[in-house]
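**Q** Pasting a predicted model and its sequence here:
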Amino acid sequence: MLVIAVHGSSAPGATIARLVRALDRPALIAHLDVQRPSLADVLARNPGAVVVPLLLGEGYHRRVDVPAVARRFHCTVTAGLAGEPDVARAVHDRLLTAGGPGDAVVVAGAGSTRPHGNDGTRAVARELSAAHPDIPVLDAYCSAAHPSVRERVEQLRGAGFRRITIATHLLAPGRFTHALDEIREAIPGVHAVSAPIADHPLLARLVLNRYESVRPEVLAA
């Protein structure tokens, strides 16, 4: 069984449901926080499952929380999504749909205090910078890490940029995406905020690739 571990949100929407439908195979959703069912509840009913962490960073959940729960139920955990080129491509596609990069881009990630926890956001910023070499593309974070998105936007405004796009390196709507919308409304010069990426077709393909990469080992065990 494929189990997709997601963070969970106080503002759940249809984004994750669209991802599951796009997989075209049975899959269960398990939550790490806020929502139910929890990862432990799902794995207790499906021992030996393959867990794909739908997480864009290598923070606490990916490195500590998910593996610890999976071990209790003899489940296999795949690699997360941090640093995958398809993640950057999905963020870039959403950026173009939102109206393009403008004269500067802030790549907004969730943020983590753990070593390597923000590497995924930095990787997306590098990929977008390569795609748009004539404008600044800078990373920023919604919590836990610095600079914050607001700080980064103000830095760019202070440098004279007046058409700044926030490229959302987040999976689904929630308090962080709401905060980004508030920044757009409050600060002149932020002309667009791109949509989160969990329901982008590239993410569905990536989740299936993660699952298929370990499935033969699970069947042979």
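**A** Thanks, I have it.

**Q** going forward, measure contacts between C-alpha atoms and count neighbours the same way
**A** Will do.

**Q** on contacts alone, who are the packing partners of the lengthiest helix in the chain?
**A** Of all the elements of type helix in the chain, the one with the most residues (DSSP state H) is helix 201-220. Judged by 3 or more C-alpha pairs under 8 Å, 6 or more residues apart in numbering; DSSP states H and E, helix 201-220 is in contact with helix 15-23, strand 50-53, helix 85-97.

**Q** got the contact list for the helix or strand following the last one?
**A** With elements assigned by DSSP states H and E, the helix or strand that comes after helix 85-97 is strand 104-109. Contacts made with strand 104-109 from outside it, assessed by C-alpha atoms under 8 Å, 6 or more residues apart in numbering, are listed as 118, 121, 124-125, 135-142, 149, 152-153, 156, 161, 163-170.

**Q** Tell me the span between the first and last residue of stretch 106-120.
**A** The first and last residues of stretch 106-120 sit 14 Å apart, counting by C-alpha to C-alpha, to the nearest Å.

**Q** put this beside the first:
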Amino acid sequence: MDVHEETLERTLPAAGPAIVVPAFLSAGHHVTHDIPTAIERTHGRARITSHVGPDLDPALRDRLTELGPLGDGVVLAPAGSNHERANRGTRATAERLSALLGRPVEVGFFHSAHPSPAEALARLRTAGAEDVSVATNVLLPGLYQKRIAALGLPTTRPIGVHEALIEAIVRRHLAALPHRPY
């Protein structure tokens, strides 16, 4: 939302009626404020769906399995948000991922929330985890990847283009259509 020249406010008027599927992992400021505000400023010419994050647990699992055999703990490393609702959603992701993997998963936020990735790692170590991996809870590579590397642990690549992401976008788009095309 804030790192690209092309904005919704510029794009939506030229697009006509649209459906905006927020490709965000949590319901932070961009999802709850920036996107609705941009749509409002374009006189509501778009519908907004829910963000895709809650449907990406399989992608996180797949990125972890790409590292090889899973160890005995995982740090889920998201950006973090000033919105506690978004952070609660990320904690719920960690709980679901833990159930999916059968291993403890601790969240380590990079900013705006606690614990940090290093603190999450310390919690896992205190609980007895010795072979810990980091699940990068971002869509694209960037600043956080470099900061995660400082932990010195096996680390997943970002979610990126994954079947679960594509399915989440398509499912939300189809559900938001005014008339089903089939």
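**A** Alright, I've got the coordinates. All values reported here derive from a predicted model rather than from experimental measurement.

**Q** Would you pull the TM-score for this pair?
**A** Here the TM-score for the pair of chains, by TM-score structural alignment, normalised by the length of the second structure, is 0.89; 179 aligned residues with a C-alpha RMSD of 1.9 Å.

**Q** returning to what we had before: out of the contacts of strand 104-109 of the first structure, list just those in helices.
**A** When the contacts of strand 104-109 of the first structure are checked against helices (DSSP H), the matches are 121, 124, 125, 149, 152, 153, 156.

**Q** for those residues, which one is nearest residue 177 of the first structure?
**A** Distances from residue 177 of the first structure to those, taken as C-alpha to C-alpha, are shortest for residue 149 (11.4 Å).

**Q** Identify the residue of the second structure aligned to that closest one.
**A** Per TM-score structural alignment, the equivalent position to residue 149 of the first structure in the second structure is residue 117.

**Q** can you pull the contacts of that match?
**A** 75, 76, 77, 107, 108, 109, 110, 148.

**Q** Could you do residue 177 of the second structure as well?
**A** Counted by C-alpha under 8 Å, 6+ apart, residue 177 of the second structure has contacts residue 19.

**Q** Can you give me the distance of it to residue 37 of the second structure?
**A** Between residue 177 of the second structure and residue 37 of the second structure the distance is 21 Å, computed by C-alpha to C-alpha.

**Q** now residue 101 of the second structure
**A** 38 Å.

**Q** Which helix or strand contains the residue opposite residue 52 of the second structure in the first structure once aligned?
**A** Using TM-score structural alignment, the equivalent of residue 52 of the second structure in the first structure is residue 81. Counting by DSSP H and E, there is no helix or strand that carries residue 81 of the first structure.

**Q** Hmm, residue 52 and residue 81 of the first structure touching each other?
**A** No - proximity of residue 81 of the first structure to residue 52 does not meet the contact threshold set by C-alpha atoms under 8 Å, at 9.1 Å.

**Q** So for the two, which residue has more residues nearby?
**A** residue 52 (26 against 22; other C-alpha atoms under 10 Å).

**Q** Aligned counterpart of the more buried one in the second structure, please.
**A** Matched to the second structure by TM-score structural alignment, residue 52 of the first structure sits across from residue 21.

**Q** In this structure that match contacts residue 167, no?
**A** No - between residue 21 of the second structure and residue 167 no contact is recorded; they are 11.7 Å apart, counting by C-alpha under 8 Å.

**Q** Which residue in the second structure aligns with residue 200 of the first structure?
**A** Using TM-score structural alignment, residue 200 of the first structure lines up with residue 162 in the second structure.

**Q** do the same with residue 39 of the first structure
**A** Taking TM-score structural alignment, the alignment pairs residue 39 of the first structure with residue 8 from the second structure.

**Q** ok, now which ones touch its match?
**A** Residue 8 of the second structure neighbours (C-alpha under 8 Å, 6+ apart): 35, 38, 39.

**Q** Helix, strand, or coil at the second one?
**A** Translated: residue 38 of the second structure. helix (DSSP: H, G, I helix; E, B strand; the rest coil).

**Q** Quick check: the gap between the residue lying closest to it once chain neighbours are set aside and residue 36 of the second structure.
**A** Nearest non-adjacent residue to residue 38 of the second structure, counting by C-alpha to C-alpha, 6 or more residues apart in numbering: residue 9, 5.3 Å away. Distance, residue 9 of the second structure to residue 36 of the second structure, using C-alpha to C-alpha: 11 Å.

**Q** between these two, which one's more packed in?
**A** residue 36 (18 against 15).

**Q** Just give me the match in the first structure for the more buried one.
**A** Aligned partner of residue 36 of the second structure by TM-score structural alignment: residue 67.

**Q** now swap in residue 79 of the second structure and tell me
**A** By TM-score structural alignment, residue 79 of the second structure lines up with residue 110.

**Q** So its match is in contact with residue 169, correct?
**A** Yes - counting by C-alpha under 8 Å, residue 110 of the first structure touches residue 169, with 7.5 Å between them.

**Q** Perfect, I'm done here.
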